Every structure is written in structure tokens, then in C-alpha cells.
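Colleague: have a look; sequence and predicted model below, questions after that.
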Amino acid sequence: MKERECNDKAFGVMHYKHGWVKSQLVSLFGKDWNIRISVRAYSEKPINELQQKQYSEYSNNEEKYKETISSELVKYINNNLPELAINWKEAKKIDSTNELAKIVTPRTLFFNQEGDVVLLLDCVWDQENGIGIQIIPKTAIGPQNTFL
């Protein structure tokens, strides 16, 4: 069975694998990461206008959103150290965003059908669930399953 492909006006070339996906290089926490861009769509339906609008918003303001991601993660970790230390034996206060590269791994920038944009990351303190940071239309942080 041939994999379906589309050339979306906002996202560019995407492939259908339980949603529209592609890879993209992103610099975060002082390091380059090859992450998955994932757009929720059921039954190979096209990417919707709101998803296109939110991708354009992210792309046009990427530096602002990367700063939000870094600062929210540092704040979350530093405010929740006792709780995180239960599963993260080396838990310590984060002083620099570059320290984040040692404890989180960005995996997917996820665009749902309602316009929410969430970065999904693996993390050392919750290897089963990971952590998510919603950046559009509002900012929120928590376990990935909160956003999926």
C-alpha cells in the first residue's frame, strides 16, 4: 500500500501515518533536534485552515515560542523539584536553559484540530508519559496525556 503524501500550503510536504507528519530541525536548549511535526487528521482528511494558521504563527514567531518553552520548563522543574525527585534521583535546580538538553528530549510538535499547539518531550522524571508544553493559543505544561 502506497503511503499518502500531500504538499500543504503552510506545512509543505507531509506524509500520512495516523495523521500528517514530517521531520524538521529545531534548535532548543543550545542543541539541534530533529523533531516530528504532527498534524492530527482522521481517515486521511486534509490539514485544516486552523492548523495551517497555527503553523504559520509558530513559524513566524519561532524564537518567541522557543523562549516560552525554555522558560516554562525551567519554571516547572524548579517549582516541582520535590515531586520530580521521586523518580529523578539527580534532581536539581535548573539555572540555565542549556541544562535542559541533559534532561528532556523534544520529540514532536503537535497540532490538534482545535488549534492547540503542543511540544511533546521525553523527560528523565517521567519516562513513561513524558511532558508536554502547550504554546498556542495559551501556555500550559504537564504530562503528555493531558494534551493528547
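Modeller: Sure, I can see it. Given the structure is predicted, the values throughout are model-derived calculations rather than measurements.
Colleague: please make it C-alpha for all contacts and neighbour counts, starting now.
Modeller: Fine.
Colleague: against which helices or strands is the lengthiest helix in the chain packed?
Modeller: Criterion DSSP state H: the longest helix present in the chain is helix 62-79. Using 3 or more C-alpha pairs under 8 Å, 6 or more residues apart in numbering; DSSP states H and E as the contact criterion, the elements in contact with helix 62-79 are strand 131-136, strand 140-143.
Colleague: recalculate using a threshold of 10 Å.
Modeller: strand 20-28, helix 49-60, helix 81-84, strand 131-136, strand 140-143 (3 or more C-alpha pairs under 10 Å, 6 or more residues apart in numbering; DSSP states H and E).
Colleague: second one coming, line it up with the first:
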Amino acid sequence: MSDTMKIQDPVFGDMEYIHYWRKMEEINFWNRDIQVIIAAKAYRQRPITEEQRTSYQYFEKNKKIIEKRSKAMLEKYMMDSDVILQEENIPDLETILFTKTGEIIFLFACKWEQEHGFAIQVYPEYKMGTQDLFL
């Protein structure tokens, strides 16, 4: 018997709880079709918050703008950090995290920051750095 709890959220759709509410989704991001985890942070199977729903709707409505701005930020960060701007150095988006208060944070795996990972917050403001700054 599985301990996994599942819900049908009115905004996120089908979600399951494994340390947080989550689902897999295929998206086109930075001209690549990828599978990402859509995650709504919650403790002890607490419900998804209205702030998370609002930020998810914002993300869905503004994907292209968010995609362009986050890529430009990443490219500037890589150039400022002396990371060679080549395809193999572009980080892999693994998770789009919606915090309980509604922030949207992209969590990446990357070759040049393997220990801490890389993150870009895209809502309510844009910030970037290692994942430990956001988690």
C-alpha cells in the first residue's frame, strides 16, 4: 500500500504528495522540450495555498516573457562568472518550485555549480544564485 496522497487541484491539476505536492510536465524551455517537476511546497500534506495557485497561473500566462528574461539573466551571470557560454554549460531545468507564499523559483542542475545547484527566482521579482540562497 502506497503512502502517496493524490489530489485534483483546481489550478495545478493532478498532484501527488512526496515531500511536497508535485507533478511531471513537459514544457518547451529555452528551445528544448523537457520534462520538469512542477512543485508546490507544503509540509505534512498541507493543502496548496492560494498564493501558489496565483503564481502558477501567472507562470502559465507569462511563460514566454519569463523564459526570455531568465535566459538573458543566466547568460549574463555565466559571462560575469567566466563560465564559457556553450550549449554543454547551459544548466538543465529540473524543478519549477512554487513556495507557500507564491514565489516561483527555477531549480537547475549544472556542470559549473554541481555542489549547490543553480536557481533563478522569477516571481515576484527576479533574482539568481545557488539553490541554497532560495531553499
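Modeller: Received it, and whenever you're ready, just let me know what you need. Please read these numbers as outputs of a predicted model, since none were measured by experiment.
Colleague: hmm, back to that, need the contact partners of the longest helix of the first structure.
Modeller: Outside helix 62-79 of the first structure, the residues that touch it by C-alpha atoms under 10 Å, 6 or more residues apart in numbering are 26-29, 55-59, 80, 83-85, 91-100, 104, 118-119, 125, 131-136, 139-142.
Colleague: post-alignment, that helix versus the second structure, mean distance?
Modeller: When the second structure is superposed, helix 62-79 of the first structure averages 0.8 Å from its matched positions, counting by mean C-alpha distance after the TM-score superposition for the first structure.
Colleague: buried sites along that helix?
Modeller: Buried residues in helix 62-79 of the first structure, defined by neighbour count with 16 or more other C-alpha atoms under 10 Å: Tyr65, Lys66, Thr68, Ile69, Ser70, Glu72, Leu73, Val74, Ile77, Asn78.
Colleague: leaving out the residues flanking it, which one is nearest to Pro106 of the first structure?
Modeller: Leu121 (4.2 Å; C-alpha to C-alpha, 6 or more residues apart in numbering).
Colleague: what does the one you found correspond to in the second structure?
Modeller: Matched by TM-score structural alignment, Leu121 of the first structure corresponds to Phe108 in the second structure.
Colleague: quick one on the thing from earlier: need the max-distance pair from the buried residues of helix 62-79 of the first structure.
Modeller: Longest distance between any two of those is 19.8 Å, between Tyr65 and Asn78; criterion C-alpha to C-alpha.
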